[in-house]
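**Q** Quick one, fold the following:
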Amino acid sequence: MNDALWAFENTLLEDAKVTGLGRKSAEKLRAAGLERVRDLIWHLPRTYLDLTAATPIPQAVVGQKALIRGRVIHTAVHRTSKRRIPFFEMLVDDGLGTIRCIYFNQPYLVRNFLKGAEVALYGKVDFDRTGRYLSNPKSVPFTESPRVQPVYRQIAGLKTDRLAQWILSLITSMPDEDPVPHEIGSAFPVSRKDAFRLLHLPESMDQVREIASRQSPAIRRLISEELFFFAWGLKRRSRGRKRVAALSVAKATKDAFLGTLPFTPTEDQCNVMRSIATEMEQGRRVFSLVQGDVGCGKTLIAWFAAYLVAMAGGQAAILCPTSVLASQHAKDACSVLARFNVRSCLMTSRLSSDEQEANRQAIAKGAIQVIVGTHRLFQDDMVYRDLRLVVVDEQHRFGVKQRSKLLRKGKNAHYLGLSATPIPRSLALTLYADYDVHQIMEMPKGRLPVKTILKKSTNRDQVVRFAKTRIAHGEAVFWVVPLVEGDEENATRSAVDVSQTLAQSFGSGRVGLAHGQMERGLVEDVMQRLQAGELDVVVATTVIEVGVDVGHATVMVIDGADRFGLSQLHQLRGRVGRRDRQGTCFLIVDVPVAQETLERLRVMERIQDGFAIAEYDLAQRGFGALMGTTQSGFMSFRVADPWLDRQLFLTIKAVVDRLAPVPEYQRWVDGFPFAQ
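**A** So this is what the prediction gives:
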């Protein structure tokens, strides 16, 4: 079934016999995650350049992109006044007006753009005190015939033009076969092959607008293919639920756990614990996802399930994405479970070799019942005597293969995933049709809502003064920015810049820096220093979005808040005011700022409910914005959006449900990002 197409799309790129695509280029593509033909043809443009018509300079609108054709009448190299960064500037005249073009950190361009040369430049029109200018515009051949040009994600060492040539060559060579049933593919007036061709090289801006609005038959055709294989994968996994040996735990034993808690669980927590206990006692394999806002008490569910398994003589593994979070959970496990003579331990690669080996042997013998750790838990040398429960915190940070590898170390082990990303129940039931989905809506008593305040960048000093007052009371501050390295053209300041600036206000020894390009161990060291009170402020990218619990952190500053999705802002906001302390979150936006941006961010001032915010985010920007998929390992899709395309998915799922098993379909499922 479609064997020629399957073989073609799974060919390694260095073996694809495409002109100019040799071993070295294939290595560069592989480094960017593009290894096979299917990866490259699905590498769709992130946007398109409108090179179909030039804009007269007087009509170029600030904030919009424009194609300018004209003659260079002046060039110069200058330096910025503060940081002395070199930039190249030239003046272009189209006979109707003039406009400046500025390129930061590229002084060598003075040799490329000679006075009198005819140029065609495409870029965003910006404005400063001296007037309009193009910021880092893209140069296109002046004599090039008007067309739409695809823009791809940058790949180190490769030019976009070469990439486009290779992709179109592969599409031309693609067999005329279709991996989906005729009932799905025939619903669209465009073949699969033509759909790829149109998306990679649309003929007009009208087609581009159709693609952007998701109305193009080409994009709908590929969305349907992705949703078909997603539905097929769900159908296959849903048949995998097995019965297991019933867990025998006396009511008195369960009551003993709840009776020792220093607080009263919420009704939602009690309902989830009751449901999980019932499943285990009736011999049904638990395969559940527990969702809830940051701080709602999801980890209590994990300790309760681990306690039940341990009291029945089994073992539980708690998998965490970072050593910091694992260390926090290990301390909690000890304080919660030690009173019942349940032994627990921490298992991460940051322990000494002797500590790891001692723990590994004790786990293999069954002397330790609850094991908390990171990726170390599913490495090949880890052997469990009787692993009956796997808990994965921040589930979306781990791939399917990683979770499965840990599950296979037990025999039909129960599975419990925890997620602080609030997803509306209707969407959760679509994405996780093979799970029992539990949602914790209530927050523990005493948890104060985080005050959220929108500030313009001109009032940043007010935020610094407020932070100083909280630090004086022994509290800590997170200052989050969206970029690691910035430049003069970018209004959003980088983590490095901000940390240097704040060090002048708070003291150089009291400000830490944490971002995703640092080694994991260094980031965790910074977080531990903040927890220990050695730092007052940590400047970070969204690396702190993952399960960081710093009890005395009460201030969250998000600089460049307009660059984040609302659900991501809500996740970050939940990292402060974790105990009974009042938390405050400042959302700083650079000026000038669009009114619609301010209105979107004011939702954060009005709403504390993460599920309500998620609904708003989905309606405004779709699934990708809700999950922040570019910054995390959450289930990702190439073109489909499970929320925007939910009606189409239901139609396709109905087709899948009535189809007989077709083993060949699974090989296609495994090639999609959502399966990873």
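
**Q** make it CA atoms for all contacts and neighbour counts henceforth
**A** Fine.

**Q** what about the longest helix along the chain, distance to the chain center?
**A** The longest helix of the chain (DSSP state H) is helix 217-238. Relative to its chain's centre, helix 217-238 lies at 21 Å (Cα atoms, centre = their mean, to the nearest Å).

**Q** repeat for stretch 516-534
**A** Taking mean C-alpha positions (Cα atoms, centre = their mean), stretch 516-534 and its chain are 21 Å apart.

**Q** Quick check: buried residues in it?
**A** 523, 524, 526, 527, 528, 530, 531, 533 (16 or more other Cα atoms under 10 Å).

**Q** Then stretch 493-504?
**A** So, applying 16+ other Cα under 10 Å, buried residues of stretch 493-504: 493, 494, 495, 496, 498, 499, 500, 502.

**Q** How about stretch 69-82?
**A** 69, 70, 71, 72, 75, 77.

**Q** Filter those down to the ones in helices?
**A** Per DSSP H, the buried residues of stretch 69-82 never map to helices.

**Q** Name the helix or strand for residue 119, please.
**A** Assessed by DSSP states H and E, residue 119 sits inside strand 118-128.

**Q** For that strand, name the packing helices and strands.
**A** If you count contacts as 3 or more Cα pairs under 8 Å, 6 or more residues apart in numbering; DSSP states H and E, strand 118-128 packs onto strand 65-79, strand 131-135, strand 138-140.

**Q** what's the burial count for residue 65?
**A** Look at residue 65: counted by other Cα atoms under 10 Å, it has 18 neighbours.

**Q** Turn the buried residues of stretch 493-504 into TSV, including secondary structure.
**A** Listed next are the buried residues of stretch 493-504 as TSV, based on DSSP: H, G, I helix; E, B strand; the rest coil:
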residue	secondary structure
493	coil
494	coil
495	helix
496	helix
498	helix
499	helix
500	helix
502	helix
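
**Q** Which of the residues you listed sits closest to residue 389?
**A** residue 495 (39.5 Å; Cα to Cα).

**Q** circling back: nearest to residue 283, out of the buried residues of stretch 516-534: which one, please.
**A** residue 524 (39.7 Å).

**Q** For the residue lying closest to the closest one once chain neighbours are set aside, which residues are in contact?
**A** Sequence neighbours aside, residue 324 is the residue nearest to residue 524 in space, at 5.8 Å (criterion: Cα to Cα, 6 or more residues apart in numbering). Residues counted as contacts of residue 324 (Cα atoms under 8 Å, 6 or more residues apart in numbering) are 524, 527, 528, 548.

**Q** could you redo the last one with a cut-off of 10 Å?
**A** Residue 324 makes contacts with 330, 373-374, 520-521, 523-528, 546-549, as judged by Cα atoms under 10 Å, 6 or more residues apart in numbering.

**Q** Tell me which of the residues you listed fall in helices.
**A** 330, 520, 521, 523, 524, 525, 526, 527, 528.

**Q** this one as well, want them side by side:
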Amino acid sequence: MTGRPERLFPLFAELRTLQGIGPKTAAHMVALGVEAPRDLLFTLPYSGIDRRLRPTIEDAVLPATLTVAVTVGRHMAARAKGGAYRIHVEDAETFFQLVFFHARGDYWSKALPEGSRRIVSGKVEAFDGIAQMVHPDHIVPEAEADSIPDFEPVYPLTAGVTQKLMFKATRAAMALVPDFPEWIDAAQKTKAEWPDFNTAAQIAHTPTRQEDLLPTAPARERLAYDELFAHQLTLALARATERRKPGRVSIGDGQLQARVIAALPYKATSAQDRAVAEINADMAGPMRMNRLLQGDVGAGKTLVAFMALLRAVEAAGQGVLMAPTEILARQHYESLVPLAEEAGVVLEVLTGRDKGVERRRKLDALARGDIHLLVGTHAVFQADVAFRDLRLAIIDEQHRFGVRQRLELGRKGEAVDVLVMTATPIPRSLSLAQYGDMDVSVLDEKPPGRQPIKTALISTGRMEEVVTRLRTVIDAGRQCYWVCPLVEESEVVDLTAAEERFKHLRAALGEGIVGLVHGQMPAAEKDAAMARFQAGDTKVLVATTVIEVGVNVPNATIMVIERAETFGLAQLHQMRGRVGRGDAASTCLLLYQSPLSENGRKRLEVLRETEDGFAIAETDLQMRGAGDLIGTAQSGVPRFRVADLERQAGLMAIAQSDARHLLSEDPGLQSDRGQAARLLLWLMRQEEAIRLISVG
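**A** Next comes the predicted model:
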């Protein structure tokens, strides 16, 4: 199955093969994401206009879009150049005016002669007590009344593309749809009462009432499911391909794990125990592990990760933990040193900072197997880094890190098991969209002894009170974070915002007390500023969102987030999790600029009410949508044209289990349904998946 099946050729031809679309229009349509007739099928109307014929406009509540039969009366030409040309018309009960601007010569007197009958449809408004229809959308002779649809679909538009054009283009695209075999599971289709694909496309483009436009309308739901199913089939194929690669069986006697557990000052949560058991089972199995460890701020992911690393050592192998930044790598290293000492294993750190003799020494020890566990940045990817027997790779903070890097890491060892950790609680529908190729362990409990964090909303007008409060906290020996707003996407503006705030606080609190970290700094300066704050030399750290992930300063008890309303909830929750890491009570102050919108206030109040990251992420998804929530551009979450991840989370879960089920029964997609599913993959532009089948 190398190329696209022939029956799909017309749908993937150039747009200008459709009647009425020339090169210019085709170029305009790209802005709508429409590059081939196939894309028009999935560009659905977002609303509709009721154009049913009525006898009169008499009792209508204006303004309203109305359709009536009229007798054409007197014409009144424009008094001044560029003025309005008016035509008096009468329906069965009353009269109104048709109004045209820029009327040319005798065009209208010929097109609408006095005494003729016409059907007109358009928006009617009252102006100076007279009802007017300005530039009707439709004017047709009575005999052609049928040419005006009872319910006219309204399509998304862009410059150079009109409703009329979209209407014709979508109809032309639908005429090209071949008879597709069914790729949806028969029982699922019956249960959901979905039409087949061709009927669904037809109905979705010819709604007859407002209800037909809802995501829950059967035709729309079916098309949404087709998108989600194709996506999950791709992920399931990727997962099956990964799993066909034999893993290494890593069985440990549990001695090292037991030593560390015994030395802990607290008892692990049942969620941690469960995750460790799932990972141990994966590592002992013949298939390669590909697991996501998802945990809220402070849920204890580090302990679970370390247990997994120890299992690799118990099996006489090595493990590596990779962090996205130098600071985080060193921090992981420092937090793991005491645990490594308890277990009696050799732990080292390798980052871009290691040069010359020191780097050589570490690399030799790694190759000999004298280093059991390595913590590092992507420097551990470099070609000269060789392990004696790498069995497990753990990646911290996935979304800085795509599927490609996961595979690259796998090449470092023979069939390395992969565990990905993320501290961002992701709503289920999104985690299925993003990590559907992985198995997931969730840490949904907080270890005992974590201090709750008090969250308060304060208007930016009370800035000076906040600064006074900081003074008190600093005098008591504590430290504070101050996060500056993200201004649009401009790093230059972010920079000025952060620098201004830094100067302001330095003037208020004194020299040497305030540090600054922002995205434009060279890495070494950033590290140095962070290190000073970690050591307690500076008491306040002014930062853009670089501190969002992972930094650990137990002595910091106040987090001020300026213009909190400009951040996403999940992001605010992450930043709040930077405090409350020691034994003192901590506070997060959300500074907002008033007036806050109703929606803005609701969002910030969710944070004040709960510390449950999963609940917060679900709210964020409902209120902002998937694209904003994770910055779709860099998140690896696909953009769907019909499916709505916020409202159709349930469909995503069904699609995942169905895709996995189909592949377990028919790994090569050879059965009738398998062949149909191949067509779906081509239709949904999932060429990646098709390559995986051919490889498999």
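
**Q** Counterpart of residue 568 of the second structure over in the first structure?
**A** Using TM-score structural alignment, the partner of residue 568 of the second structure in the first structure is residue 565.

**Q** my guess is its match contacts residue 630, does it?
**A** No. The pair residue 565 of the first structure and residue 630 fails to qualify as a contact (Cα atoms under 10 Å) at a distance of 11.5 Å.

**Q** If you count surrounding residues, which of those two has more?
**A** Set residue 565 of the first structure next to residue 630 and count neighbours by other Cα under 10 Å: residue 565 wins out with 22 against 10.

**Q** out of the ones in helices among the contacts of residue 324 of the first structure, which one sits closest to residue 164 of the first structure?
**A** residue 520 (35.5 Å).

**Q** how near is that closest one to residue 526 of the first structure?
**A** Residue 520 of the first structure is 10 Å from residue 526 of the first structure, where distance means Cα to Cα, to the nearest Å.

**Q** Overlap in contacts, the two.
**A** 324, 514.

**Q** Mind listing the shared neighbours of residue 565 and residue 630 of the first structure?
**A** With Cα under 10 Å, 6+ apart as the test, residue 565 of the first structure and residue 630 both reach residue 624.

**Q** I'd like the helices and strands packed on strand 118-128 of the first structure as TSV, with distance to residue 597 of the first structure appended.
**A** As requested, those are exported to TSV (distance: least, Cα to Cα, whole Å):
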stretch	distance to residue 597 of the first structure
strand 65-79	19
strand 131-135	22
strand 138-140	27
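
**Q** quick one, which of the ones you listed is nearest to residue 430 of the first structure?
**A** strand 65-79 (38.1 Å).

**Q** In contact with the equivalent of residue 332 of the second structure over in the first structure, which residues?
**A** Correspondence of residue 332 of the second structure to the first structure, assessed by TM-score structural alignment: residue 329. Applying Cα under 10 Å, 6+ apart to residue 329 of the first structure gives the contacts 299, 303, 318-320, 323, 335, 345-346, 371-373, 393.

**Q** hang on, the earlier thing: ok, the buried residues of stretch 493-504 of the first structure vs residue 42 of the first structure, which is closest?
**A** Closest to residue 42 of the first structure, out of all of those and judged by Cα to Cα, is residue 494, at 31.8 Å.

**Q** Now which residue in the second structure aligns to that closest one?
**A** Match for residue 494 of the first structure (TM-score structural alignment): residue 497.

**Q** Tell me who's in contact with the closest residue to that match other than its chain neighbours.
**A** Spatially, and ignoring its direct neighbours in sequence, residue 497 of the second structure is nearest to residue 484 (6.7 Å; Cα to Cα, 6+ apart). By Cα under 10 Å, 6+ apart, the contact set of residue 484 of the second structure is 494-502, 518, 542-545, 560-564.

**Q** list the buried ones in the top strand by length along the second structure?
**A** Counting residues, the longest strand found in the second structure (DSSP state E) is strand 64-76. For strand 64-76 of the second structure, the neighbour count (16+ other Cα under 10 Å) marks 65, 66, 67, 68, 69, 70, 71, 72, 73, 75 as buried.

**Q** Show me where the stretch 151-300 of the second structure has its strands.
**A** 151-154, 290-295 (DSSP state E, counting those that start in this stretch).

**Q** which of those sits most buried?
**A** Mean neighbour count (mean count of other Cα atoms under 10 Å) peaks for strand 290-295 among the strands of the stretch 151-300 of the second structure, with a mean of 23.

**Q** Please pull up the helix or strand immediately following that one.
**A** helix 301-314.

**Q** Specify, as a residue range, where that next one falls in the first structure.
**A** Going by TM-score structural alignment, helix 301-314 of the second structure sits over residues 298-311 in the first structure.

**Q** what separates the matching stretch from the chain centre, distance-wise?
**A** On Cα atoms, centre = their mean, the centre of stretch 298-311 of the first structure falls 28 Å from that of its chain.

**Q** Mean deviation, that stretch versus the second structure?
**A** Here stretch 298-311 of the first structure, set against the second structure after superposition, deviates by a mean of 1.2 Å using mean Cα distance after the TM-score superposition for the first structure.

**Q** Can you give me the first-to-last residue distance of stretch 624-642 of the first structure?
**A** Start-to-end, stretch 624-642 of the first structure (Cα to Cα) is 9 Å.

**Q** Kindly report the same for stretch 435-446 of the first structure.
**A** Rule used - Cα to Cα; the end-to-end distance of stretch 435-446 of the first structure is 31 Å.

**Q** Relative to the second structure, which residues correspond to that stretch?
**A** Residue span in the second structure matched to stretch 435-446 of the first structure, by TM-score structural alignment: 438-449.

**Q** For residue 588 of the second structure, what is the corresponding residue in the first structure?
**A** Aligned partner of residue 588 of the second structure by TM-score structural alignment: residue 585.

**Q** sec struct for its match, please.
**A** Applying three-state DSSP: residue 585 of the first structure is strand.

**Q** And it, how close does it get to residue 140 of the first structure?
**A** Distance from residue 585 of the first structure to residue 140 of the first structure, by Cα to Cα: 44 Å.

**Q** and if you look at residue 531 of the first structure?
**A** 52 Å.

**Q** Residue 182 of the first structure too?
**A** Applying Cα to Cα to residue 182 of the first structure and residue 140 of the first structure gives a distance of 42 Å.
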